[in-house]
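[1] This is a predicted model, with the sequence first.
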Amino acid sequence: MTNLFAAAGLEREAPRPLADRLRPACLADVAGQDHLVGPDGAITRLLASGALGSLIFWGPPGTGKTTVARLLAGETKLKFEQISAIFSGVADLKKVFEAARGRRSTGQGTLLFVDEIHRFNRAQLDAFLPVVEDGTITLIGATTENPSFELNAALLSRARVMVFKPLDETAIEDLLLRAERIETKPLPIDSEARASLVRMADGDGRAALTLAEEVWRAARPGEVFDIEHLQEVVQRRAPIYDKTQDGHYNLISALHKTVRGSDPDAALYYLARMLDAGEDPLFVARRLVRMAIEDIGLADPQALVICNAAKDAYDFLGSPEGELALAQAAIYLATAPKSNAAYLAFGAATRTAKAAGSLAPPKTILNAPTKLMKAEGYGSGYAYDHDAPDAFSGQDYWPEKLGRQHFYAPAPRGFEREIAKRLEYWEKLRRERRED
């Protein structure tokens, strides 16, 4: 067998990918996550306190979630165990938990890293609760999905969420420099192609290193790729709009601000530049939907409908015909009345919800499906608004400890002018009925 490997020019051990060879050996080497593992980072502070606790790592692929989990196991002297929610079930979890209990009885703790933890169903997630609660395992779950939506509240209450950010261009460039040191040779690409490769990675460190490997494999001795040849080699087009590294982000920002500033011609210009440069039209469609929500809001409720219809039209027609639907949506948004009142109101409501804690709604508006709940006053005194004059009871729906709050202030433009009139009228009725 040895002769066969030697004859083929192969080693017994398969070559390790560049991303694996560049895996950081300490938390300080993790790129792009200073807010977590820097000198004043959240995880750094937890380690210094001596109380790590269970964590949920939320962020896009290639941002260091698995690496940080491995390093934390080393820092805390815990046995590192890793499973994937894609390939594991309850039986696998039981085996891991039993092994962790055995180690615990000998004084050895376990850090269990669960990749794609959002893929587990509610029953599987519930299985973690007792072993997290009694300290059998320190859980670190990794997810690319919003844990508020994908994980159950019971598990979230026992774990702290750490947000991993996409790597910025500086962090990606740092990874490429480290790769060149390990390979002891520069990437065979010119400066513009290098900037393009950084953007192609889209904030994913692992993707950046994979692209670099592709370039090294493809280059002949002495060959240096420009942007055009780079795209041919890696079969990926970068969102390059000009020769500056910030072109992609500058143009989407310009499109958003020209829509917000009610300049349809400028909006069309930046939209055309993005599409002509090869931007994914569905990325543009998503941003148009976002503009409809953030900058037009209820001043013109049709804006969101128009943008979603444009996205569906592009899905149906494809390019280039479907791009006209995006242009039509951009014109509509730019010429619509503007309001960020809903955006601001939701932000204010979110801050209050976080600060006030889990206050119970008044019993008046709670359902009472059982006799016990009725006896406790659930639903007692509820006024059915449709039976009240003007279909408005004026009842107080706020938690008693919080009191009535005001978040939404309609803009005096477009449809929100009518909403403002309704709110003023209802407030008048509310005062009158409170006095009665």
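    Yep, it's here.
[2] Only C-alpha atoms from now on, for both contacts and neighbour counts.
    OK.
[3] Quick check: Ile140 touching Thr66?
    No. Using Cα atoms under 8 Å, Ile140 is not in contact with Thr66, being 9.3 Å away.
[4] Which one of those two is surrounded by more residues?
    Just comparing Ile140 and Thr66: by other Cα atoms under 10 Å the higher neighbour count belongs to Ile140, 28 against 20.
[5] re the thing from before, what do Ile140 and Thr66 both touch?
    Common contacts of Ile140 and Thr66 (Cα atoms under 8 Å, 6 or more residues apart in numbering): Phe113.
[6] any chance you could map the strands in the stretch 151-300 of the chain?
    In the stretch 151-300 of the chain, the strands defined using DSSP state E, counting those that start in this stretch lie at 159-163.
[7] cool, and the stretch 1-150 of the chain?
    All strands of the stretch 1-150 of the chain, identified by DSSP E, counting those that start in this stretch, fall at 54-58, 79-84, 110-115, 138-143.
[8] next, the one to line up against it:
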Amino acid sequence: GRITKDPNPYSRNSHFFYSPFLPKFTRTTYTKPTKNLSPIDNEPIKREYTLRTLSILNTIYPKRCNCPKSLENPSLNFLRLKSKESIARCSHCHKQISITANTPFQNIKLPLAYISYTIQDQILQYPKTMTSKEIARKLGLPYKTAYYLKKRIQVFFSHLNESLREQLYKELEESSKNFRLPKEGDLKETLKNQPVAVADSVVLYSSSLRANKHRSRRFKGGTASIYASNSIGGHQIGTLVHTIGINGGMTFYKSIPLNNQHYLEKDLEETIPKNVTLFTDEGYGFLWDRPNHKSVNHSKKSNDPRYNMSRERWVSKDGVSSNGAEARNNILKQSFRSYGYISPKWSQLALNELSFLGNVRFVPELKELLTLGGSKTVGFGDFL
């Protein structure tokens, strides 16, 4: 018969590929892992993230024992009980105290390392949002488990963001106590060392005609695109967001059902003191009690017959501009592209998450606690 040449065992096209770095006749094999490998699978790394989570919880939700000695010198020891990471012991009476009790992570069954690892990843990825599928893929978790972990973290971010809002309100109130804008003239020099707030509204996930079954809109304006027609229930489909920010500073988003005076003014009163300089478009004409409020006309026509629209519709001659709010709306839209869709029911949680991830950079101590530092301050004896 015909003599055939033996296949080259070192050829990668061969079914029996032998590595030249291994002994002869040793076949290389590949075993697929049962789950996606993550950095948390490394024990030293997992311990470091566990300590970081304990540090975060102990700093933001401090706990202590009620024994007499702890009232004078509170001290807790962590990681003393096997397979119970969230339980600390009083160093005086040895009473067990749950670190996750009365927090968004109460009764969580996952390892605590997953919390700080996900939080750090979210902060580093901003303005990109981290979806539940991405968390599931990185940590090797089922989708539903990753979904509920993300929901807990969103509630945690909402608590922190509310604290930042209250702190910002106090600082703005102090810095703009007796400040008044001139009625005319260029405002650039006047506002050189003053905080300037901007506000605007934007629609996310608007309903198309197909989603509305080609029926007429329920409302007019921007609100029309987030509600279905009355003939098919009139339920809300999209999300209407009110954006408030400080130029060069923090940003806060509020999910509102209607773009009217009641909801817009209420949100402004909760976030921005009345003496702070506020730049908006002409949709805020109802603000009569804010002496430092200026608006820009986005529909201003040009006096030059060669042009249709005036270039002052973005920045007026006095320096009034709401471009800061437009830029924040752009970041919001880009970030929410990662989600296929978010129900209006959960929209505020997602908005608080994005708002906090953008605001945390203005609080270096908090950012250090949540990302790189502070993990070795949870108590005495953690590294024994």
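    Arrived safely. Everything numeric in this text was worked out from a predicted model, so none of it was measured.
[9] Please state their TM-score.
    Remark: TM-score between the superposed chains equals 0.24 [TM-score structural alignment, normalised by the length of the second structure]; 161 aligned residues with a Cα RMSD of 7.1 Å.
[10] out of the strands of the stretch 1-150 of the first structure, deepest packed?
    Scoring the strands of the stretch 1-150 of the first structure by mean neighbour count under mean count of other Cα atoms under 10 Å gives strand 138-143 as the most buried, with a mean of 26.
[11] For Glu270 of the second structure, grab the count of nearby residues.
    By other Cα under 10 Å, neighbour count at Glu270 of the second structure equals 11.
[12] do Ser347 of the second structure as well
    For Ser347 of the second structure, the neighbour count with other Cα under 10 Å is 20.
[13] How about Gln334 of the second structure?
    13.
[14] Next secondary structure after the helix or strand where Ile153 of the second structure lies?
    Secondary structure assignment for Ile153 of the second structure, by DSSP states H and E: helix 143-175. Next along the chain after helix 143-175 of the second structure, taking DSSP H and E as the criterion, comes strand 196-204.
[15] In the first structure, spot the helix with the most residues.
    Counting by DSSP state H, the longest helix found in the first structure is helix 416-435.
[16] Report the buried residues of it.
    Residues of helix 416-435 of the first structure classed as buried: 416, 419-420, 426, 429-430 (neighbour count, 16 or more other Cα atoms under 10 Å).
[17] which one of the strands of the stretch 1-150 of the first structure lies closest to Gly247 of the first structure?
    Proximity to Gly247 of the first structure (Cα to Cα) singles out strand 54-58 among the strands of the stretch 1-150 of the first structure, at 27.6 Å.
[18] one step back: okay, the strands of the stretch 1-150 of the first structure in JSON lines with distance to Asp92 of the first structure next?
    What follows is those, written out as JSON lines (distance: least, Cα to Cα, whole Å):
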{"stretch": "strand 54-58", "distance to Asp92 of the first structure": "20"}
{"stretch": "strand 79-84", "distance to Asp92 of the first structure": "9"}
{"stretch": "strand 110-115", "distance to Asp92 of the first structure": "12"}
{"stretch": "strand 138-143", "distance to Asp92 of the first structure": "15"}
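[19] I'd like to know which of those is closest to Ala345 of the first structure.
    strand 54-58 (26.0 Å).
[20] And that closest one, what does it pack against?
    When contacts are defined as 3 or more Cα pairs under 8 Å, 6 or more residues apart in numbering; DSSP states H and E, strand 54-58 of the first structure sits against strand 138-143, strand 159-163.
[21] buried sites along the last one?
    Yep, that's strand 159-163 of the first structure we're talking about. Applying a neighbour-count criterion of 16+ other Cα under 10 Å, one finds 159, 161-163 buried in strand 159-163 of the first structure.
[22] of the residues you listed, closest to Lys311 of the first structure?
    Val163 (29.4 Å).
[23] Thr243 of the second structure and Ala199 touch, don't they?
    Yes. The criterion here is Cα under 8 Å, and Thr243 of the second structure meets it with Ala199 at 5.5 Å.
[24] quick one: common contacting residues for those two?
    Any residue near both Thr243 of the second structure and Ala199 by Cα under 8 Å, 6+ apart counts here, and that gives Ala325.
[25] Among the buried residues of strand 159-163 of the first structure, which one sits closest to Gln82 of the first structure?
    Among the buried residues of strand 159-163 of the first structure, Ala159 lies closest to Gln82 of the first structure (Cα to Cα), at 17.5 Å.
[26] ok, that closest one touching Trp58?
    No. Applying Cα under 8 Å, one finds Ala159 of the first structure not in contact with Trp58, separated by 12.0 Å.
[27] for Ser355 of the second structure, helix, strand, or coil?
    What DSSP: H, G, I helix; E, B strand; the rest coil gives for Ser355 of the second structure is helix.
[28] What distance do you get for it to Glu174 of the second structure?
    Distance of Ser355 of the second structure to Glu174 of the second structure, given as Cα to Cα, to the nearest Å: 23 Å.
[29] okay, those two: which has more neighbours?
    Counting neighbours by other Cα under 10 Å for Ser355 of the second structure and for Glu174 shows that Ser355 has the greater number, 22 against 13.
[30] circling back to that earlier point, and the buried residues of strand 159-163 of the first structure as CSV, adding distance to His248 of the first structure?
    Compiled in CSV, these are given as follows (distance: Cα to Cα, whole Å):
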residue, distance to His248 of the first structure
Ala159, 36
Val161, 30
Met162, 28
Val163, 24
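[31] Sort out which one of the residues you listed lies nearest Leu251 of the first structure for me.
    Using Cα to Cα, the buried residues of strand 159-163 of the first structure come closest to Leu251 of the first structure at Val163, 26.5 Å.
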